[in-house]
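J.: Show me how the following folds:
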Amino acid sequence: MNQTNKGSALIIGGGIAGLCSAYYLLKDGWKVTLLDSGDLRDNCSYGNAGMLVPSHFTPLAAPGIVAQGIKWMFNSKSPFYVRPSLSTHLISWGFKFIKHANAAHVKRTAPSIRDLNLLSSHLYDEMAEGEDFAFELQHKGILMLYKTEKMVEEEIHLAETARSLGLDVETLSKEGVQQLEPNVKLDVLGAVHYRCDGHLYPQALMAQLIAYIRKKGAIIHEHTAVTGFEYDQEKLQAVIAGGQKFNADKFVMTGGAWLPEIAKRAGLRIPLMPGKGYSFMYKPTEHQLVHPSLLLEARVAVTPMNNHIRFGGTMELGALNNSINMNRVQGIVEAIPQYYPDLKVALPEKKDVWFGFRPCSPDGLPYLGYSKRLKNLIIAGGGGMMGLSLGPAYGKVVSELANEQLSSADIAQFSPERFT
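T.: Below is the predicted model of the structure:
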């Protein structure tokens, strides 16, 4: 039941974390103001693969990723690239990433990542039942398609770990995968089907969240970039943005890939690098896909949505920039017929290519919780490739923290200031 007079909450950032925070705070009776530096239509949640991924219990910082990343560095069409830079932020992030890319880190953190994703999937189900929402939520699972014996071995081992974590997973032969995709020929050795996963149409979700929070009374200030903060030793007093001062009882800092810059203005240090990804939409005349998939060797995501197929991929680490590297896009296009020979996908024009920045923490874990220093500031971000998947969990936990309630998920490992 909606309760009143909880107080005022100010949210920085209109991406999936900020919108879901507004959604749950409004439900709990808070007066909500949301600030966004853009128009709420240019963030990373719009063009991503729309996947809900309890399967992604392994953080980005995992064994083998450093060696593989070095090999990919020398291929202009590869799925991973680090833009050379003398940036102290990139170097510091890199050392932290290498430190965490080990089996012990994965084992320690996997249950918490799994639980946060499962919570979020459940919350998406609840949200989709509301009359204000129709964002093509489906629970058909995701197919992890592989073509090489090396990947077969790695993925089957990962599937065994997933089963030990209680996830619904099935290993499929080539024939088994083909039965699940009767409309298109597959050229693979097999797949692991993560039936615990789901997918949705991001554009519809984001538009409906914006409309919902406006309808419920949220005050949204677009093109209102944060330029400063007023705070004493223990609490935030106000946010300075767009030439105005905004006061509140509780503050929520999201901001996606811009989180470190915003946090720095508040005297906080939150390491994060933007991981640029590209995507484009394809309209099939036939051969419509039934299931979303990940093309494992190529690191390409494939999602049917809105009567189209969205193809996406690449992880380009470096400073924020608005350039589009068409070689990376071509790498995505060239991977498609290797798995789906029937799909004749042409290289899209540059104007039809979307790009966005995944907010990547150096240990691959999200930032979620109260600031240690500023007692009325809650931070939610750093979800990397899980950002959209974790949206409702972010929002639910933010609201519970604001209400000083027990959290629905164990967030002990997600402390926003764990690197300070």
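J.: going forward, measure contacts and count neighbours with C-alpha atoms only.
T.: Fine.
J.: Go ahead and name everything in contact with stretch 83-93.
T.: Stretch 83-93 has contacts (CA atoms under 8 Å, 6 or more residues apart in numbering) with Pro271, Leu272, Met273, Glu316, Leu317, Gly318, Ala319, Ser361, Pro362.
J.: Here is a second sequence; please produce its structure as well for comparison:
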Amino acid sequence: INCGYLTPSHFIPLAAPGVVAKGLRWMFDRKSPLYIKPRANRELIKWLWDFYRSSNSAHVERTQAYLLDLNLQSRDLYQQIAAEEKLEFQFNRKGLLILAQTKKGLEEERHLSEVANRLGLKTRMLSRKEVRQLEPDLLPDVLGACFYPEDGHIHPADFMGQMKNLLAQSGVNFHWGTAVQDLKIQDSRVVSIETASKSFLCDEVLLAAGSWSAYLARKVGLDMPLQGGKGYSMTLSNPPKNLRHPAILTEKKIAMTPFTNGLRIGGTMEFAGLDTSINTTRVEAIKAGTQAFFPEIRDEWLDDVKIDRGLRPVSPDGMPYIGRVSSIHNLTVASGHAMLGMSMGPISGKLIAEVLSGQKMPDQFELLNPNRFSRSKV
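T.: Predicted coordinates for the structure are as follows:
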């Protein structure tokens, strides 16, 4: 379902000033970009408290430069992978348009662009006329935009399919449909991974189970809070008109990506546990929000389009969990990337490789420590 963004532009962690207030306004509106399903759940309550504590200016100042650097490195690693492995997954560096329909939305993007410039990231503010010159086919109905020329995008399914084949050719074994039920611990090490059909003995274990990572972490006594942030997407096959650049509709929090033979539209952040059902009200809100920005997109384009959904693993401070688990000597984690999973995939793999090979990590790496919320007694 991923929109395939490679986003140095996303240098502000999800936990930032103003997010809590905006979330409170939205949380009980089923059509809003953010929805929290009301329920008495201890993990959710703790996650919300930790999110509230992290949503401050000091946290943003501490993390933004590192988050930007990681996304820049990851984008370049995609380009390197494409060149060295001769893979074709629609890698492009066309940039990203953040489109705004209101003065408030445009001013917020202007402020972020100034922060980006101070961090060394290029941006350009655009008028309505300039936006329409860049997008003459779908003619967005906007007041203006911020353009991030250093962003890129890929086709996620193309990339994952080719990587799967490449790894299989390199001798990697895949066990499809094999759910992990438990991790057996002995002398502060994982000695086996238990599934319904067999046990896997192990020397090293990488926990990268997306939104299900927290469940498995609890099996070994690690408190690694995560919530599954459900998102939806639809891909229009060969639409009569298409975008020329990826775009985010800032007031609606909708993402759009043009592919060679399609246009992907995605959005929403729905916290409803590990529920993967489709909320049609939220899907219709995505369609309506898209058409509000792009009147050229007709109802019939969106009729009967297949709806995909998935859970993004979201940490309370908006930073991923990458690194060694302090209490389990052979367990490493890579999870909690929220909306940056595809963007940060290659750099996450590189960081894990450096950890496993015993390299000295930079001081900023502590920001990704998977033990940072843990009160483990193991």
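J.: I'd like the TM-score for the two structures, please.
T.: TM-score of the superposed chains, computed with TM-score structural alignment, normalised by the length of the second structure, equals 0.95; 374 aligned residues with a CA RMSD of 1.7 Å.
J.: Out of the contacts of stretch 83-93 of the first structure, which two sit at the greatest distance?
T.: Using CA to CA, the pair of those lying farthest apart is Pro271 and Glu316, separated by 16.7 Å.
J.: What is the aligned counterpart of Pro313 of the second structure in the first structure?
T.: Alignment note (TM-score structural alignment): Pro313 of the second structure maps to Pro359 of the first structure.
J.: again but with Asp151 of the second structure, I slipped
T.: When the first structure is aligned by TM-score structural alignment, Asp151 of the second structure is paired with Asp197.
J.: what's the answer for Asn369 of the second structure, then?
T.: Per TM-score structural alignment, Asn369 of the second structure is aligned with Ser415.
J.: Burial check on that match, number of neighbours?
T.: Look at Ser415 of the first structure: counted by other CA atoms under 10 Å, it has 18 neighbours.
J.: ok so, going back, mind listing what the closest residue to the match of Asp151 of the second structure other than its chain neighbours touches?
T.: Distances taken as CA to CA, 6 or more residues apart in numbering place Gly141 nearest to Asp197 of the first structure, at 4.4 Å, with adjacent residues excluded. Counting by CA under 8 Å, 6+ apart, Gly141 of the first structure makes contact with His193, Tyr194, Arg195, Cys196, Asp197, Gly198, His199, His291, Pro292.
J.: swap the cut-off to 10 Å and go again
T.: Residues near Gly141 of the first structure by CA atoms under 10 Å, 6 or more residues apart in numbering: 51-53, 55, 168-169, 193-199, 291-293.
J.: still contacting in the second structure, which of those residues?
T.: By both residues aligned by TM-score structural alignment, their matches' CA atoms under 10 Å, those still in contact after alignment to the second structure are 51-53, 55, 169, 193-199, 291-293.
J.: and Glu175 of the first structure, that one's in a strand?
T.: No - counting by DSSP: H, G, I helix; E, B strand; the rest coil, Glu175 of the first structure is not part of a strand but helix.
J.: That one: how many residues sit nearby?
T.: If you count neighbours by other CA under 10 Å, Glu175 of the first structure ends up with 14.
J.: Which residues are in contact with it?
T.: Shown in contact with Glu175 of the first structure (CA under 10 Å, 6+ apart): Glu181, Leu186, Val188, Leu189, Gly190, Ala191.
J.: From Gly381 of the first structure, how far out is the closest residue to Lys396 of the first structure other than its chain neighbours?
T.: When the adjacent residues along the chain are set aside, Lys396 of the first structure lies closest to Tyr24, with 5.8 Å between them (CA to CA, 6+ apart). Tyr24 of the first structure sits 16 Å away from Gly381 of the first structure, going by CA to CA, to the nearest Å.
J.: the more surrounded of the two?
T.: Taking other CA under 10 Å, Tyr24 of the first structure and Gly381 do not tie; Gly381 has more neighbours (31 against 22).
J.: Just to check, Asn173 of the second structure is in contact with Leu166?
T.: No - contact criterion CA atoms under 10 Å: Asn173 of the second structure and Leu166 do not qualify, at 11.5 Å.
J.: out of the two, which sits in the more crowded spot?
T.: Using other CA under 10 Å, the more surrounded residue of Asn173 of the second structure and Leu166 is Leu166, with 14 against 9.
J.: Surely that one touches Val172?
T.: Yes - using CA under 10 Å, Leu166 of the second structure is in contact with Val172, at 9.0 Å.
J.: Give me the number of neighbouring residues for the equivalent of Met256 of the second structure over in the first structure.
T.: The alignment partner of Met256 of the second structure in the first structure, by TM-score structural alignment, is Val302. With neighbours defined by other CA under 10 Å, the count for Val302 of the first structure comes to 25.
J.: Let me know the helix or strand that Val302 of the first structure is in.
T.: Val302 of the first structure belongs to strand 300-305 when elements are defined using DSSP states H and E.
J.: Over to Gly105 of the second structure?
T.: Per DSSP H and E, Gly105 of the second structure falls inside helix 103-118.
J.: swap in Met206 of the first structure?
T.: helix 202-215.
J.: Compute the inter-axis angle for that helix and strand 300-305.
T.: Interaxial angle of helix 202-215 of the first structure relative to strand 300-305 (axes from the mean of the first three to the mean of the last three CA atoms, to 10 degrees): 60 degrees.
J.: residue ranges for the helices of the stretch 101-250 of the second structure, please.
T.: 103-118, 128-134, 156-169, 213-219 (DSSP state H, counting those that start in this stretch).
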